[in-house]
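> Let me see the structure of the following:
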Amino acid sequence: MTDAETLADRLASGELRLYELDDHTDAETAAAARRLYVERETGADLATVGEYAFDAGEADSNIENMIGGAQIPMGVAGPVEIDGSGADGEFFLPLATTEGALLASVNRGLSAIQDSGGATARVTDSGMTRAPVFQVAGVAEAEAVIEWVDDNTDRLREAAESTTSHGELLEIDPYVVGDNVFLRFIYDTKDAMGMNMATIATREASEVIEAETPARLVALSGNLCSDKKPAAINAIEGRGRSVTADAVIDRGLVEERLNTTPEAMAEGNTRKNLIGSAKAASLGFNAHAANTVAAAFLATGQDAAQVVEGANAITTMEAREDGLYASISFASLEVGTVGGGTSLDTQSEALDVLGLGGGGDPAGANADGLAEVIATGALAGELSLVAAFCSRHLSSAHEELGR
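Below is the predicted model:
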């Protein structure tokens, strides 16, 4: 086996390229050679980057040109009792972040929820999308293509599902813009986030459409899906899991633990999260849902770029006689408990903390549970932050924690 020093020399001479190292040695040695080469070229010290717990060979499907691992501090918030369809019981929520005060904020909110009897959470809709764009001669031809798709949905379902043992094609929604036909395929991907599953299945169905109609496939993704971009269609139609978590916080706890009142929090939420967001034409009507979503995604091996859609949430608060009703509704929380980064060692361990790793029984239950736990954590973060600005403690909390 060629050693890392020799391979780094061959990289420097141009004899080998970074991506070719895997053809000449094992994954660990290839990573060491790249790391050494980059150190020589840049003068950086990558000793800490080279200290990682996962197996480089097993990360082959997650990374190219690997040189090591990026470490992010991970904490835990909770416990909190959740009455959910997939998450039913008491949970600790692992969060990975570099933002000081975030864990403390979520933990404070979860404590208030727990001492008020816990949260309720439900996945209300589920479906991963992929929307290819086809060119046609004009609107008459577009109509003919859409009619053919409608008449042959079972045939397209058979083609799409031939590529997967788990995914199910639920429906195909058509959209026409001039000589463009967009077909938004919607899949039940069970416990997988399912983006790759949906892409491969849609490619198979698109080949049938091209063969049987005048439509010409331009792009397998026509951006009407819409993946990793702020999009109103996801806010309205949903993508991944649509999930809501709510709780009623006792009036005494709001006053003693959160240092404010239900009335003040309801007003603050309305003026900031609803009116302020509307004036900004925001797609997210919340205080900082992306904070909890991002930290949970990093901890559990989700696709971090999909925090864009994950921040697509609406927070509501209402003062009631017995306390504060609070909810957060996510339109497009794209999560999975199998595939992608969920198999990496630290991410797999974080899912084990939740008891939601791997496939659920029934299929899809674990991913539903993960969405419900994340939504509950985000609700806790909303409670804590809204309380902080209502009591004017936001800046002092950051100062106290030295952030």
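
> make it CA atoms for all contacts and neighbour counts henceforth
OK.

> what separates S348 from L370, distance-wise?
S348 sits 13 Å away from L370, going by CA to CA, to the nearest Å.

> Counting neighbours, go ahead and name the busier of the two.
Taking other CA atoms under 10 Å, S348 and L370 do not tie; L370 has more neighbours (26 against 21).

> What is the subsequent helix or strand relative to the helix or strand harbouring the more buried one?
For L370, the host element (DSSP states H and E) is helix 365-390. Next in sequence after helix 365-390, counting helices and strands by DSSP H and E, comes helix 394-400.

> what about that following helix, distance to the chain center?
Computed by CA atoms, centre = their mean, to the nearest Å, the chain-centroid distance of helix 394-400 equals 29 Å.

> likewise stretch 158-165?
25 Å.

> got it, and stretch 238-253?
18 Å.

> Could you list the residues in contact with that stretch?
Stretch 238-253 is contacted from outside by 112-113, 116, 118-129, 193, 261-262, 322-335, 368, 371-372, 375-376, 379, using CA atoms under 8 Å, 6 or more residues apart in numbering.

> Following up with a second sequence; could you model it the same way so I can compare the two?
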Amino acid sequence: MANSRVSGFYRLSVEERLNLIAKESNLSEEERKLLVGLTPFPIKTSNSMIENNIGLMPIPVGIATNFKINGKDRFIPMATEEASVVAAASNMARTAYKLGGFFTSQSGSIMRGQIQVVDIPDPYAAMARLYEKKTELLELCNAKDPTLVSLGGGAIDIEMYVLKTTNQSMLIMHLLVDTKDAMGANAVNTMAEAVAPLVESITSGRVVLRIISNLADRRLVRARAVFSTDELGGPEVVKDIINAYEFADFDPYRAATHNKGIMNGISAVVLATGNDTRAVEAGAHAYAAGTGRYRSLTRWEINKDGNLVGTIELPMAVGIIGGATKSHPTARVALKILDINTAEELAGCIAAIGLAQNLGALRALASEGIQKGHMALHARNLAMMAGANEKDIDRIVEQAIREKDVRYDRILELTKQLQAGVPNGN
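Just a heads-up that it's a prediction; the model follows:
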């Protein structure tokens, strides 16, 4: 069983990190080569994934450490270009580790397909007629995906309402489909399209849209964790973390950035595992506005022991079968590193990352400010842009941070000085 508590993981070389993860996750030599780019991503594969393909854009993949989720240690792959995201999640997971780590739960794996019916003379009577034919409608849907049905999934129910717009009244039918370990877009869309002619026949109306909804409110994931107040910096820091959270929960301008920080972590894992980042992001932000005001996706409290308790709840439509989760070779390796068996386990890991990521940002904002953690990584990027040798980058970063002058012109000057043999960049 893997131990995700790896002291000084960030200090290891790329090769040392890869060796550790490969050993813990039992990666093959081919999988190792794939992760470091020695085995190129097949252009034939990418050409089959999108239209007009001309090439690839690699995104760095990092490993978040220190995560214990429902009693099991996990290494979590994150694909992101944003500095400090992986470090922040790992650091906050470390503060929760000794207090039990993260605990998760899910509401199920049901997705909604929406069928829009217009030009109905009697929408409420049409709704009643559709309910009367529910069994026939569901049977028609399930005939389109016998494999899903054999796995215990498929269309299970319908819901309807009359939507009164500025110009008309339209009938909206929701097809509820248990998609199990798949994200489910293809299955739901296929069922919605298949049943549309029957819906038109029953209602005497006209079906316009028939498509999945990304507001997956029947597929919620929740995560909670307790974080040591002492390790976060003491009661005053925790008090200001609560203050920062309350600001986000009541102010949409702050909430937008607050939730963006959560999605920094969530989207990185969604992308690494070949899932749909746009679908997850759309669902999360819609859910954040579900009360009529855009609010925080997280909640922060202080428990009876004086420690910080965080919770998160949001829709999480992700899968481990179908789509890029299987066609993308790096996504397959990421899922192997995660060591999960179900889409629900994956959703729990993603929610835990989002909670840890949020706390990392709140702690930085409530104490030293967000820029301090960003600046060291930003300085490294600037040093690379300036053409610094790899052996000189750490010295350049240390000097720039010491001077509190992390600007490209200063980084370039330090780089040129070192290349010219000026001691210590002075």
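
> Distance of the closest residue to R403 of the first structure other than its chain neighbours relative to A112 of the first structure?
Leaving out its chain neighbours, the residue that sits closest to R403 of the first structure by CA to CA, 6 or more residues apart in numbering is G100, at 5.7 Å. Per CA to CA, G100 of the first structure is found 20 Å from A112 of the first structure.

> Neighbour count: those two, which is higher?
Between G100 of the first structure and A112, A112 has the larger neighbour count (other CA under 10 Å), namely 24 against 12.

> Give the aligned equivalent of M92 of the second structure in the first structure.
Per TM-score structural alignment, the equivalent position to M92 of the second structure in the first structure is G109.

> what about the helices in the stretch 301-426 of the second structure?
For the stretch 301-426 of the second structure, the helices defined by DSSP state H, counting those that start in this stretch cover 324-327, 329-338, 343-366, 370-385, 390-403, 408-419.

> Could you provide those helices in CSV, with additional columns for distance to I69 of the second structure?
What follows is the helices of the stretch 301-426 of the second structure, written out as CSV (distance: least, CA to CA, whole Å):
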stretch, distance to I69 of the second structure
helix 324-327, 22
helix 329-338, 11
helix 343-366, 7
helix 370-385, 26
helix 390-403, 34
helix 408-419, 41
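
> just these: most buried one?
helix 343-366 (a mean of 25; mean count of other CA atoms under 10 Å).

> mean distance, it to its aligned residues in the first structure?
Overlaying the first structure shows helix 343-366 of the second structure at a mean distance of 0.6 Å from the equivalent residues (mean CA distance after the TM-score superposition for the first structure).

> any idea where the strands of the stretch 51-200 of the second structure begin and end?
Using DSSP state E, counting those that start in this stretch, the strands of the stretch 51-200 of the second structure run over 61-69, 72-79, 102-106, 110-118, 154-164, 169-178.

> can you list the ones you listed in CSV and add distance to I21 of the second structure and mean neighbour count?
Output for these, formatted as CSV (distance: least, CA to CA, whole Å; neighbours: other CA atoms under 10 Å):
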stretch, distance to I21 of the second structure, mean neighbour count
strand 61-69, 9, 25
strand 72-79, 8, 23
strand 102-106, 21, 21
strand 110-118, 34, 24
strand 154-164, 37, 17
strand 169-178, 34, 23
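
> could those strands be laid out in TSV, adding distance to E51 of the second structure?
Listed next are those as TSV, based on distance: least, CA to CA, whole Å:
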stretch	distance to E51 of the second structure
strand 61-69	25
strand 72-79	23
strand 102-106	35
strand 110-118	26
strand 154-164	30
strand 169-178	29
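
> Which of those strands sits closest to L198 of the second structure?
strand 110-118 (11.6 Å; CA to CA).

> so how much does the closest one differ from the first structure once superposed?
Averaged out, strand 110-118 of the second structure is 1.3 Å away (mean CA distance after the TM-score superposition for the first structure).

> Which stretch of the first structure is that strand matched to in the alignment?
Strand 110-118 of the second structure covers residues 127-135 of the first structure once aligned (TM-score structural alignment).

> can you check stretch 363-378 of the second structure too?
The aligned range for stretch 363-378 of the second structure is 387-402, by TM-score structural alignment.

> rewinding a little: what residues does the nearest residue to the match of M92 of the second structure once chain neighbours are set aside make contact with?
Among residues not flanking G109 of the first structure along the chain, A380 sits closest, at 4.0 Å (CA to CA, 6+ apart). Residues near A380 of the first structure by CA under 8 Å, 6+ apart: S105, V106, N107, R108, G109, L110, I113.

> at 10 Å instead, please
77-78, 80, 105-113, 119, 245-247, 289, 292, 326-328, 374 (CA atoms under 10 Å, 6 or more residues apart in numbering).

> now L232 of the second structure
Contacts of L232 of the second structure by CA under 10 Å, 6+ apart are N91, M92, T95, V238, I241, N307, L308, L359, G360, R363, A364, S367.

> Between S348 and L370 of the first structure, which contacts overlap?
In contact with both S348 of the first structure and L370: T300, T337, L354, L356, G357, using CA under 10 Å, 6+ apart.

> and of those, the nearest to D9 of the first structure?
Looking across the shared contacts of S348 and L370 of the first structure and measuring by CA to CA, the closest to D9 of the first structure is T300, at 37.1 Å.

> Look up the closest residue to the closest one, ignoring the ones flanking it.
Q347 (4.5 Å).

> ditto for A364 of the second structure
With CA to CA, 6+ apart, the residue lying closest to A364 of the second structure is I370, at 5.0 Å.

> re earlier: now for the residue nearest to R403 of the first structure: what does it line up with in the second structure?
Aligned partner of G100 of the first structure by TM-score structural alignment: A83.

> How about E171 of the first structure?
In the second structure, E171 of the first structure lands on D157 (TM-score structural alignment).

> likewise E309 of the first structure?
Counting by TM-score structural alignment, E309 of the first structure lines up with G283 in the second structure.
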